[in-house]
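In: Model the following, please.
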Amino acid sequence: MSLFDLLSWDAFGSGWFWSLIIVQWVWHGAQVLGVPVDCLQSKDRGQLSTIVKWRVQRRLLAARQAPLAIVAAISFLVSVLLILGFVYHIELCAAASLLIVPELVIFRLGYRTAETISAKRQGPEPSIKDLKKLHLKIYATGAMAIFFAGIFGYGFEVLTQ
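Out: Okay, the predicted model is just below:
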């Protein structure tokens, strides 16, 4: 039996999809804008403020320097995945879109939070408060992603058989 045989193209019924979704949300739950969540509880606010400013500037720079061609290509690919997955019922495309779309939502939420922190030029306490709000939004996005993956997975596994 080869490795190719072990990988099931039956996306929602295989372990690879659920393993990826678990790793994805454990990763997002451990850090916010690249700052580990444990650091948000740190007593050293000066060092944390420096890390937050650095990470905010990196996020803003990355988002502002993204060429229009990259944004258009990502939009096109995600649209194709959504259409193939949910209109033409190709299970692998539906599973891939349920992994990718929440990433785009989290990127947008992070960008908006980075803009807020950068525009206000605020001290460490309001920045930490904004990061904690972002962390809760990431958890809510993760819960919705897992919920929809379960619902659509059930639909693909049971209703299309």
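
In: CA only for contacts and neighbour counts going forward, please
Out: OK.

In: All the helices of the chain, in order from the start?
Out: 3-6, 15-30, 45-64, 68-86, 91-120, 124-154 (DSSP state H).

In: May I see those helices organised as JSON lines, with distance to residue 160 and mean neighbour count added?
Out: Output for the helices of the chain, formatted as JSON lines (distance: least, Cα to Cα, whole Å; neighbours: other Cα atoms under 10 Å):
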{"stretch": "helix 3-6", "distance to residue 160": "22", "mean neighbour count": "8"}
{"stretch": "helix 15-30", "distance to residue 160": "18", "mean neighbour count": "15"}
{"stretch": "helix 45-64", "distance to residue 160": "40", "mean neighbour count": "16"}
{"stretch": "helix 68-86", "distance to residue 160": "12", "mean neighbour count": "14"}
{"stretch": "helix 91-120", "distance to residue 160": "10", "mean neighbour count": "18"}
{"stretch": "helix 124-154", "distance to residue 160": "9", "mean neighbour count": "17"}
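
In: Alongside the first, I'd like the structure of this one:
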Amino acid sequence: MDAFATIFELIDMRSFSNLWFWIVLAVIWSTASHWVLGVPYDMVTRAKRQGGRAMDDLNALVGIYVRRLLYIAREAGAVLVGIVFFALTMLAALGFGYGVELCQALFLLFCPLVLVGALSMRTASRIASRDIRDEALFPVLRWHRFWTQVIGMNAIFITSMWGMFQNLRLGPLAG
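Out: Model (predicted):
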């Protein structure tokens, strides 16, 4: 058996029937809902419970990530938006127009993450423009995490439904 056949048998390019795809989907959304604007959510809860030094750390870290996101948006925002939407359009056209299952899977992974990215930019802009700090930061980060989880739950549901449809439509691999 040659190396390419072994690799493709191991990886299985039919994404929706591949266990690795579902593991990646779960890890991506677990990570996205845990890291709120780049800050681990357990740090937010610790700052709310303990205050003091934990609150100072939270303010510092949120400030760093907010300034970082806004700097990236200011310096390369238009180029990044163009590249991201070109890639999503290409994945959608190849996946849903030409039936390439790997592109469908990648589109269903990355399209909702773009929404989370836009939500992050909006939240970062809101924090910076209103100079939100200390106790006022908790509802903003909680709101951001809630909507990230809503987007994630919908993304997982839609991806699961589409994946089951594809698996039922195509059946087992012919061999």
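
In: Would you give the TM-score for this superposition?
Out: Once the chains are laid over each other, their TM-score by TM-score structural alignment, normalised by the length of structure 1 reads 0.92; 161 aligned residues with a Cα RMSD of 1.6 Å.

In: Residue 62 of structure 2 contacts residue 39, doesn't it?
Out: Yes: if you go by Cα atoms under 8 Å, residue 62 of structure 2 and residue 39 touch, sitting 6.6 Å apart.

In: what's the overlap in contacts for those two?
Out: Among the neighbours of residue 62 of structure 2, none is also in contact with residue 39 (Cα atoms under 8 Å, 6 or more residues apart in numbering).

In: Kindly state which residue of structure 1 is aligned to residue 103 of structure 2.
Out: Under the alignment (TM-score structural alignment), residue 103 of structure 2 pairs with residue 93 of structure 1.

In: Excluding chain neighbours, give the residue nearest to that match in space.
Out: residue 85 (4.6 Å; Cα to Cα, 6 or more residues apart in numbering).

In: For that neighbour, give me its contacts.
Out: Residues in contact with residue 85 of structure 1, defined by Cα under 8 Å, 6+ apart, are 91, 92, 93, 94, 95, 97.

In: quick one: the fifth one from residue 12 of structure 1, how far?
Out: Okay, so that is residue 95 of structure 1. The gap separating residue 95 of structure 1 from residue 12 of structure 1 is 7 Å, by Cα to Cα, to the nearest Å.

In: What is the equivalent residue in structure 1 for residue 136 of structure 2?
Out: Correspondence of residue 136 of structure 2 to structure 1, assessed by TM-score structural alignment: residue 126.

In: same thing with residue 59 of structure 2?
Out: Aligned partner of residue 59 of structure 2 by TM-score structural alignment: residue 49.

In: if I read this right, that match contacts residue 123, doesn't it?
Out: Yes: using Cα under 8 Å as the test, residue 49 of structure 1 is close enough to residue 123 to be in contact (7.4 Å).

In: ok, the residue most central in space within structure 1 to residue 159 of structure 1 distance?
Out: For structure 1, the residue nearest the mean C-alpha position is residue 103 (2.7 Å; Cα atoms, centre = their mean). Separation of residue 103 of structure 1 from residue 159 of structure 1 (Cα to Cα) stands at 27 Å.

In: what does residue 123 of structure 1 give?
Out: Taking Cα to Cα as the measure, residue 123 of structure 1 falls 53 Å from residue 159 of structure 1.

In: Of those two, which one has the most company?
Out: Using other Cα atoms under 10 Å as the criterion, residue 123 of structure 1 and residue 159 rank with residue 123 on top: 12 against 9.
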